[in-house]
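1. Sharing a sequence plus its predicted fold:
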Amino acid sequence: MSDPRHLVLWPVLAQIGLTFGLYVWLSAMRLLAVRRGEVEFGCFEFGRDEPAPIARITRNLSNQFELPVIVFACVALLVALDRVTWVDVAAAWLFFAGRVIHTAVQTLTDDVRLRGRVFVINVLGCAILVAHLCLVALGH
């Protein structure tokens, strides 16, 4: 059977891939909007007057540097301390799945209520990792 210390890295790498994918998508959408004459490049300096579809991608990309950072830190510490469990692997995948769903809802719809419900998946995955790290810190 595979080592959970290695397997927990895959959802982290997938999250990094999602972030890079959002950069590519955002860049393509911005370039397309400029080429169509919908906006000028200057509107992207501060995010003012961005077309709504682009603004949603911009905001979602920004979200990738919020809660995921806590997950990255927890995974890194659990790996470094050699305390990764199968629960951590499942929690990391749960978190990533939630990020994918959250990204789809935030970038493709304007349904803020659904986005909030989906965010609970992310919080749950992150909370499990944080709870385990707290137990490790307490000597358990």
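-> Perfect, I can see it now.
2. contacts, neighbours, all on C-alpha from now
-> Fine.
3. Can you tell me the closest non-neighbouring residue to the residue nearest the centre of the chain?
-> In the chain, the centroid-proximal residue (Cα atoms, centre = their mean) is Gln64; its distance is 4.2 Å. Leaving aside its chain neighbours, Gln64 sits nearest to Thr19 (6.5 Å; criterion: Cα to Cα, 6 or more residues apart in numbering).
4. close enough to count as contact, the one you found and Leu61?
-> Yes. Under the criterion of Cα atoms under 8 Å, Thr19 makes contact with Leu61 at 6.7 Å.
5. quick one on the thing from earlier: and the residue nearest to Gln64, how far from Val12?
-> As defined by Cα to Cα, to the nearest Å, Thr19 lies at a distance of 11 Å from Val12.
6. and what of Cys74?
-> Cys74 sits 11 Å away from Val12, going by Cα to Cα.
7. let's bring in a second model and compare:
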Amino acid sequence: MSHPLIIPMAAQVALAAFLYVLLTVARAPKIWGIGRRSDGSNPWAAVEPRISANLSNQFEWPLFFYAACLILMQSAPGNLALPLAWVFVAGRVLHSLVQILTTNIRLRGLVFTINFLAVLGLWALIVLHSLN
């Protein structure tokens, strides 16, 4: 039987995979000429760097999420681990939307705080469990 934390972990992987696809589409006009405007420009040129930056972000703080989930899967995570994992994933989706679709750095920082606190909560569960 699989562990319930596998599903939010898979959702986070799916987000990263989606961002790879989105980045490929955004780069297609420049690299393959597919989807270029009639003047030869890339309609995705303004958003492509933000997609790329967001994809890079998926290999920073989320690593602490994966590590926490793997540790919690080996111990008794309690009732809070799964909701915290889903808060993290929802926060990452929201963070991706804000980073890709806007240039509002304040809002992006605020949204990142959701992810940050959720992972800190997962690690707090690990520490509390290890003290018992």
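-> Yes, it's here. Bear in mind that the values here come from a model prediction, so they are computed numbers and not experimental data.
8. what's the TM-score here?
-> Put the two chains on top of each other and the TM-score (TM-score structural alignment, normalised by the length of structure 2) is 0.87; 125 aligned residues with a Cα RMSD of 1.8 Å.
9. Structure 2: which residue goes with Gly98 of structure 1?
-> Matched by TM-score structural alignment, Gly98 of structure 1 corresponds to Gly91 in structure 2.
10. Which position in structure 2 pairs with the residue nearest to Gln64 of structure 1?
-> Per TM-score structural alignment, the equivalent position to Thr19 of structure 1 in structure 2 is Ala16.
11. Any idea how many residues pack against its match?
-> 21 (other Cα atoms under 10 Å).
12. Tell me the residue in structure 2 aligned with the residue nearest to the centre of structure 1.
-> By TM-score structural alignment, Gln64 of structure 1 lines up with Gln58.
13. any idea how far Pro77 of structure 2 is from that match?
-> Going from Gln58 of structure 2 to Pro77 of structure 2 by Cα to Cα gives 24 Å.
14. swap in Leu84 of structure 2?
-> 11 Å.
15. before we move on, what about Ile114 of structure 2?
-> From Ile114 of structure 2 over to Pro77 of structure 2 (counting by Cα to Cα), the distance is 20 Å.
16. and what of Leu110 of structure 2?
-> 27 Å.
17. Looking only at neighbour counts, state which of those two leads.
-> Pro77 (19 against 12).
18. Not counting sequence-adjacent ones, nearest residue to that one?
-> Leu125 (6.8 Å).
19. Report the separation between the one you found and Leu72 of structure 2.
-> On the measure of Cα to Cα, Leu125 of structure 2 and Leu72 of structure 2 end up 8 Å apart.
20. Mutual contacts of those two, please.
-> Shared contacts of Leu125 of structure 2 and Leu72 (Cα atoms under 8 Å, 6 or more residues apart in numbering): Ala81.
21. Can you classify Ser2 of structure 2 by secondary structure?
-> Of the three states, Ser2 of structure 2 takes coil under DSSP: H, G, I helix; E, B strand; the rest coil.
22. before we move on, what about Arg83 of structure 1?
-> Using three-state DSSP, the structure places Arg83 of structure 1 in coil.
23. Can you give me the neighbour number for it?
-> Other residues within reach of Arg83 of structure 1 by the criterion other Cα under 10 Å amount to 15.
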